[in-house]
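Enquirer: Starting from these lines, generate the structure:
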Amino acid sequence: MSSLSTEVLTMKEFDMEQVRVTDEYYVAILEKDLNYLLSLEADRLLAGFRAVSEGKDPKNASGLNLYGGWEGSWSLLRGHTLGHYLTAMAQAYKQTKRSHPNQNLQINQTLGYVVGQLKSFQNKSKNGYLFASPEVHFDIIEGKATGDNWVPWYTMHKIISGLVDVYKYTGNSDALLVAGRLGDWAYNRTSAWDSSLQKKVLSVEYGGMNDCLYELYKNTRNIRHLAAAHKFDEDSLFTAIGNGSNVLENLHANTQIPKFVGALNRYRTLGEAESFYLNAAKQFFYMVLRDHTYITGGNSENERFRTPGKLDSTRNNINNESCNSYNMLKLARELFKITGDIQYADYYENAYINEIISGINPETGMTTYFKPMGTGYFKLFGTETNSFWCCTGSGMENYTKLNDSIYFNNGNDLYVNMYVSSELNWAEKGFALTQSTNIPLSGNVVFTVGMAPVSAINIKFRAPYWIAAGQNVSITINNIAFYPVKKNGYLEVNRVFKAGDKIELNFPMEVKAERLPDNPNAVAFKYGPVVLSAGLGTEKMVSAGHLASAKATIPQGVLIKDYILIKEKSVDAWIANIKNNLVQKPGKLEFTLKNTDEDNRLKFTPHYRRYTDRYGIYFNLSAIDSPEFQEGIKNSKNAAKKVEATIDEIQITNDQHELVHNLQGNSSGGSFGGYNYRHVHGKADGQGWFSYDLNINPTATNYISTKYYSGDAGRTFNVHVDNRLLVEETIQAKNPTGFYEVRYKIPKDWLDGKSKITVKYSNRGNSYVGGVFDTLSILKDYSSNARLKSIIVSGKEASVTDNSYGGYVEREEDYGDIKITPEQNNALVYVNNILIDDKAIRRLILTSDIETLNIKVVAEDGTTKAYTLTITKAVRD
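Expert: Have a look, this model is predicted:
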């Protein structure tokens, strides 16, 4: 065990009472968050804890008046919200001390009541256990009991963290006492783990248990709390990441990020002897930014890190879980405090604006779970009392600490990291400063000194990464030009100040384009620190369930154009001329395109302010009919047909998916070739097996669909539906270098009267089952409809005889505008062997009086029909 030492820090944060945000937009969302917190009923958040202290299981107990969503009786995450609530309220206590005395008193009284209740519940326990579900759930994780489970240590992390934060921010000693007894309980349980059991427990999401126990130890100095924290340090993962190996592919993102926040806290707590953990945290941060991060600073697809660098191929409606950004900001903040490295401050600003500020509805105060990077989706916000997602809880915290990372100091120097209108009172130095800015509308920032000591103060202003290329920040002091020293990315102003001094900085800004590594034609735009997005309408903004949360959708019939056709020779040339191709409207934060097919139509504005409509951040830039353009259409339609055909789907080895779908058996999971898999070995028939429960549609033809790997050729196993043998499968070497998909048709009479089936895989002989890769889906038939709905020529519907269409243009015209629409949305339409976008009007240059086009429509299932369109130049009747 490491020797004890003082916490390692280069930078110090200011007490939240010393910094007040005055930006109108930020103040408004803080008020929304405060009002929401104060609207919640403490007793309803405590109901599960009270029931457990009385020997009841909230899952079955009646009359508890639990909240809904993830706090409901069905949920095994019940209680996590109270932890977030405690932290958010403790931060709110600090925020309101000077500005909202009545709210501050109410917050303090509420926290006192909640902590007092928790203490009384805990006193009924012999071992210090305090939770909103019975302790047996921790036994299940250890394999000492059986039953349903989710992630109990994850929830325990929230509770301990919340209690410690109440103590740190309000001085409530009972909060530390209750947290300390929970720390003792954690020690008593974890000290019995051998390495095998530790590995088993840590294979299930446990949040930042290491982090909260290190934080607890710093406040209790109880060696048992330190020992318990060490039990949650996943050294094998830290070693791999620290050595530069990106082993994150397909891992649950928000399971991993808090582990590294905890690793960093070990270093902060115990000092230089633990530099192994600092290195792991640095490497992890670098990998996530390099390989997994979108322009907004967010990451993940369906809560997972995907193949490094594969970002365009995973853009959809379930990107950028909000909790991920919440935790990445924690990591960046602490790395900055330790190293002083500006890269962490740069990331913090980006994700703070474009993920966190972007993630709240300014009218309701509700927050997002996902932030889609797929073009055409929208931000979907939770509800006040019936969501309580993980991201609802972290959202409570986000907006009560908007002031905690604007300024830092190292004991002598003041660091200005963010340009947000605010006030700083550095009482220890007798120095007060007011910042006033309207970035990004202009690059002007004014700092006014309120009071100053007789000695010099060295202010270090961060020189942001987004400054216009080839230009410098200009600074004046009391209207006189000042030429600062630039050191480690900061502009230094070191002098004796006096009250009333004004420091004015002007940051030149410009539009910049960012491209995705796996598709350099997928482009997004920023202006200064803000990501830009274009509004794409409000038609049918319908949500759908996504496990225990929800997601935005694009219903059939909603037409989204996710590409922009450029008039330059290449995408490189268009981007090189971005200053002239995305132009700001004078005096407004609004930008329109030039030299494209969308000139002056799409309006790009700051994405963090968008919350009422569909949007596009990334668009594919291409020349019309280029191979890339056609491939994009095909990929988009193929993805849509899979989504529309899906009745139910399991993400293999996703613990939430597999819990909901009742995974049974004796299998194991892993990751290979960019996909997660599940397999099992048996020495005799049926010894190795696993099964899932999946929904079906008894009125449709149902198929089981999954992927196999050709490298597993020869493995032989059975696939059962409700204990009836469906197929004897042997994996084939169909594609020796990769994967292939299979679909098994389920006999219709097997599904009569059912809405759900059990799909079971079991081995034959001495063989493995699977691997079953990526997803296991129940699909309905792909459509065989290759018919055309209509062809419009220059605004008029073409005539049709059998499969031949005819249309007319005015004789004097040398072009015709055509619109070809298939009956089925996802059918592919080819004109003269070129795949076209059937959602768009296509201009055809006519070189003769009569031209005939060959049209081919390919249905979802590959059915093909051929048509012709003859366009005649004539004087119309």
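Enquirer: C-alpha from now on. contacts and neighbour counts both.
Expert: Noted.
Enquirer: Count the neighbours of the nearest residue to I140 once chain neighbours are set aside for me.
Expert: Taking CA to CA, 6 or more residues apart in numbering, and ignoring the residues beside it in sequence, I140 has T146 as its nearest neighbour in space, at 5.4 Å. Summarising burial for T146: neighbours were counted as other CA atoms under 10 Å, giving 12.
Enquirer: Is the residue nearest to I477 when sequence neighbours are not counted part of a helix or strand, or is it coil?
Expert: Using CA to CA, 6+ apart and skipping the chain neighbours, the partner closest in space to I477 is I503 (4.5 Å). The assignment at I503 comes out as strand when based on DSSP: H, G, I helix; E, B strand; the rest coil.
Enquirer: I503: what's it in contact with?
Expert: Taking CA atoms under 8 Å, 6 or more residues apart in numbering as the contact definition, I503 lies against V446, F447, T448, I475, T476, I477, N478.
Enquirer: So how do I select the buried members of the residues you listed in ChimeraX?
Expert: When burial is assessed using 16 or more other CA atoms under 10 Å, the buried subset of the contacts of I503 is captured in ChimeraX by this command:
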select :446,447,448,475,476,477
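Enquirer: In the contacts of I503, find the pair that's most separated.
Expert: T448 and I475 (13.4 Å; CA to CA).
Enquirer: Kindly list the longest strand within this structure.
Expert: When every strand of the chain is counted residue by residue (DSSP state E), the longest turns out to be strand 767-780.
Enquirer: Please provide the structure for the following sequence as well, for comparison with the first:
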Amino acid sequence: MRLLVSVFFIFSVSLQAAETAKIHTVPLSSIRLTDGPFLHSEQTNLQYLLALDADKLLAPLRREAGMKSKVESYGNWENSGLDGHMLGHYLSALAFLGSATANQQIKARLDYLLTELQKIQQVQQGYLGGVPGSKALWQQIQQGQIEADLFSLNQHWVPFYNIHKTFAGLRDIYLHSGDQRAKNLLFNYGNWLKKLVKNLSAQHIQQMLLTEHGGMNEVLADMAVIFDDPDYMALAKSFTEVRILQPLLKGEDKLTGLHANTQIPKVVGIARIAELSGDKAWLKAAEFFWSLVVEQRTVAIGGNSVREHFHPKDDFNPMLNEVEGPETCNTYNMLKLSMLLYRQTGQSKYLEYYERGLWNHILASQHPEHGGFVYFTPMRPQHYRVYSKVDQAMWCCVGSGIESHSKHGEFIYSLDNNALHVNLWIASRINTPQIKLQQRTLFPDEATTELIFEAPSRLKLQLRYPSWAGVVRLWRNGKAVEVTAKAGEAILLSGPWQQGDRIKLELPMQLSLEAMPAKPDYFAVLFGPIVLASRSTPFPNESLSFVADDSRMGHIASGPTCPVSAAPLYIGDSKNFLASLQRLPNQPLAFGTGQGFLQGQPELIPFFRLHDSRYQIYFQHRSLELWQQQKALQQQQDKAAALLEDQTLDKVYPGEQQPESDHFYQGEHSEAGVNAGRHWRHSKSWFSYQLNHKGQQNLTLRLEYFGLDGGRAFEIWLDDKKLTDVELKSGLGPDWYSVDYPIPNDMLPKNADHFRVKFVAKPGSIAGGLYQVLLLKL
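Expert: As a prediction, the model looks like this:
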């Protein structure tokens, strides 16, 4: 423990001279969770981590090194192009949890992994990755042969995103344990990277950065400090994508249509570079990004994005209608960004968001029993989530999930030169040379917290006065203390403190309504910062699987959707709705709803406690007259949507990262972009997707085009058979339209449940653009 603490403070001191901020996070080794849902989450995650097989995670790296593997790798994303990414997440999670618990099994697992990584790195001359075909790929990159698409670099699935996880994992092990083996591995890996890009121009690197690359700029900035090497800071800046940075520096919102979690880690890196360099312009750019996301594109739980992309900030219809709602990885990274911005500015809004996202999205994304993780959390009324299975699902949100639930203590407290900041109300103990203190609380079931000094201290206490709290009351050793601070500010208490001194804080929580952005007729119900939701059972005797299978798209809850028009809604004044809520007895935190609801009588509980069920977070409220006027139209739209859903065997949204990778996109000289909020893809050569026909016959391929692309000519192929020639009509105007292409049964493969549809441009023309690809049964 002494080693862990000393390493952290050596690292902190080395940063302080360069940082403009004087607020520092407290090392996980100095924090222990003592009670409550976050302790339960941490313990559940411990079992999940130990259930993972280290040799299976190492298998892709051993394969690329030409070494014999003891076992085969995991499946799912771990053997379909993103091979090895989970190992990096696993290293970080072990580092965090080992520091947070001092668990010996975790330590032993880390020891084994570091020993094996040393063997692999010796063979690979510094490289540590499982990217399929690594040798040829990195040789091409080193020689400046770069073909970059949104998620494909030289026909490989996001290789820099992949290896970033291992860079970050080694960094985290060193920073949280001081293990010199991790530092040496990171040093060698860094030298490999320097050699890789040594002869590349700035233009080459920016071209590479078109492909998702994780937070490479962040980890490189950290390496500049770890190794006291300014070359890494220069590299961190060169790995910062200008296409994202420049609009932010100018105060321009260019986020609509972009893949959300591709951008957030880049801005985490921008904020980290600003913290280390004192660059105020870069800090302002990161703050502007945060405001664009949190204040304009975020729903009540703290999450953002639909189908992984930022939709227009004035159109939240996709959030209500799609089943692929906020992605958990996004919030994982937004919490990192919020912590970085709070350290540099001290602004309470970053704490407020952190609390909201931690309780209502991160905590809610882990199953409290088997520990599985959620990818998408739909806001569509009465839909549901699916959870990972430890030996099958290897999604990105599993990787960020095992990290998140290993470090719940990282931002409960922070320190400046004079005070301990108490940021979150979570039962815990802090033990640093400056202060030893225990926080006892049953929040949010009870609205109080008590701080008990376990040793004398001269530090001041800075207690957050949340904006959601009513009139706060405070007692010092049993005596009432007048609180002059206001909601959104901080309560500052001076020492010195003696062992046994107690501070009791009462934080009255109130019920409130929060409208969905750009949808003022839909609201979420909160109790303090806690989002409430209701279970839903719209289909009698329904049997759903809430554990995902191991298929490429198993992370999507693809069961039947419920008509939006059939969801419970409130008729009348929203003020009367709040007044009608009654807290239910004999339950930790639950509310019954009164009169005014149609189509159901919801019972509201904290969303983080709602699992294995359909649910509803947002409720529509209307006048009875307006609802009656609109219900017929909504029912008609629901009926049409349900019919199309029933006909659809498979679908691709061209130009959107995950749908394309899930359908094994391939292509040459292809481009993707956004037109009026709609994604598209076209090519001067060809591009293709794998579609699953599920053994069905009598099929139709439905393609969606844009009217101003008239005159383009291309061919459509199914595997090695040409389906048809296409020439897009001219003179249709700036709107979208669809064309159906029947597929003869004799063109379907006889021994496979999938085929590859390929779009090939005619000489001098362009294939596409395509806005949607649907495979329908007639």
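Enquirer: TM-score, when you put one on top of the other?
Expert: With the length set by TM-score structural alignment, normalised by the length of structure 2, the two chains reach a TM-score of 0.89; 742 aligned residues with a CA RMSD of 2.8 Å.
Enquirer: just to revisit the earlier point, quick check: the residue nearest to I140 of structure 1 touching Q664?
Expert: No - with contact defined as CA atoms under 8 Å, T146 of structure 1 does not reach Q664; the gap is 11.8 Å.
Enquirer: dump the residue contacts of the residue nearest to the spatial centre of structure 1.
Expert: In structure 1, the residue lying closest to the centroid (CA atoms, centre = their mean) is N320, at 1.7 Å. Contact criterion CA under 8 Å, 6+ apart gives G298, N299, S300, E301, E303, F370, K371, P372, M373 as the residues in contact with N320 of structure 1.
Enquirer: Give the aligned equivalent of it in structure 2.
Expert: Counting by TM-score structural alignment, N320 of structure 1 corresponds to P326 in structure 2.
Enquirer: Any figure for the gap between its match and I435 of structure 2?
Expert: Look at P326 of structure 2 and I435 of structure 2: by CA to CA, to the nearest Å, they are 38 Å apart.
Enquirer: And R609 of structure 2, by the same measure?
Expert: Taking CA to CA as the measure, R609 of structure 2 and I435 of structure 2 are separated by 33 Å.
Enquirer: Also L335 of structure 2?
Expert: Distance, L335 of structure 2 to I435 of structure 2, using CA to CA: 25 Å.
Enquirer: So for the two, which sits in the more crowded spot?
Expert: The residue with more neighbours, out of L335 of structure 2 and I435, is L335; 24 against 18, by other CA under 10 Å.
Enquirer: which SSE is the more buried one in?
Expert: Per DSSP states H and E, L335 of structure 2 falls inside helix 328-345.
Enquirer: ok, now A641 of structure 2?
Expert: Element membership for A641 of structure 2 (DSSP H and E) is helix 624-647.
Enquirer: Now do that helix: everything it contacts.
Expert: Judged by CA under 8 Å, 6+ apart, the contacts made with helix 624-647 of structure 2 from elsewhere in the structure are T561, P563, V564, S565, I571, G572, L776, K777, L778.
Enquirer: so who does the alignment partner in structure 2 of Y419 of structure 1 touch?
Expert: For Y419 of structure 1, the equivalent position in structure 2 is taken to be W425, counting by TM-score structural alignment. For W425 of structure 2, the contacting residues are I412, Q439, T441, F443, T449, by CA under 8 Å, 6+ apart.
Enquirer: again, 6 Å this time
Expert: If a contact means CA atoms under 6 Å, 6 or more residues apart in numbering, then W425 of structure 2 has no contacts.
Enquirer: Can you show me the strands along the stretch 501-650 of structure 2?
Expert: With DSSP state E, counting those that start in this stretch as the definition, the stretch 501-650 of structure 2 shows strands at residue ranges 502-506, 511-516, 519-527, 530-536, 569-571, 582-583, 591-592, 597-598, 603-606, 614-616, 618-622, 648-652.
Enquirer: Which of these sits closest to G169 of structure 2?
Expert: Of all the strands of the stretch 501-650 of structure 2, it is strand 530-536 that lies closest to G169 of structure 2, at 31.7 Å by CA to CA.
Enquirer: What about I360 of structure 1, how many residues nearby?
Expert: Residue neighbour count, defined by other CA under 10 Å, stands at 27 for I360 of structure 1.
Enquirer: secondary structure element for C391 of structure 1?
Expert: Short version: C391 of structure 1 belongs to helix 390-398, going by DSSP H and E.
Enquirer: State the span of structure 2 onto which the following helix or strand past that helix is aligned.
Expert: Toward the C-terminal end, the helix or strand that comes next after helix 390-398 of structure 1 (DSSP H and E) is strand 407-409. Using TM-score structural alignment, the residues of structure 2 aligned to strand 407-409 of structure 1 are 413-415.
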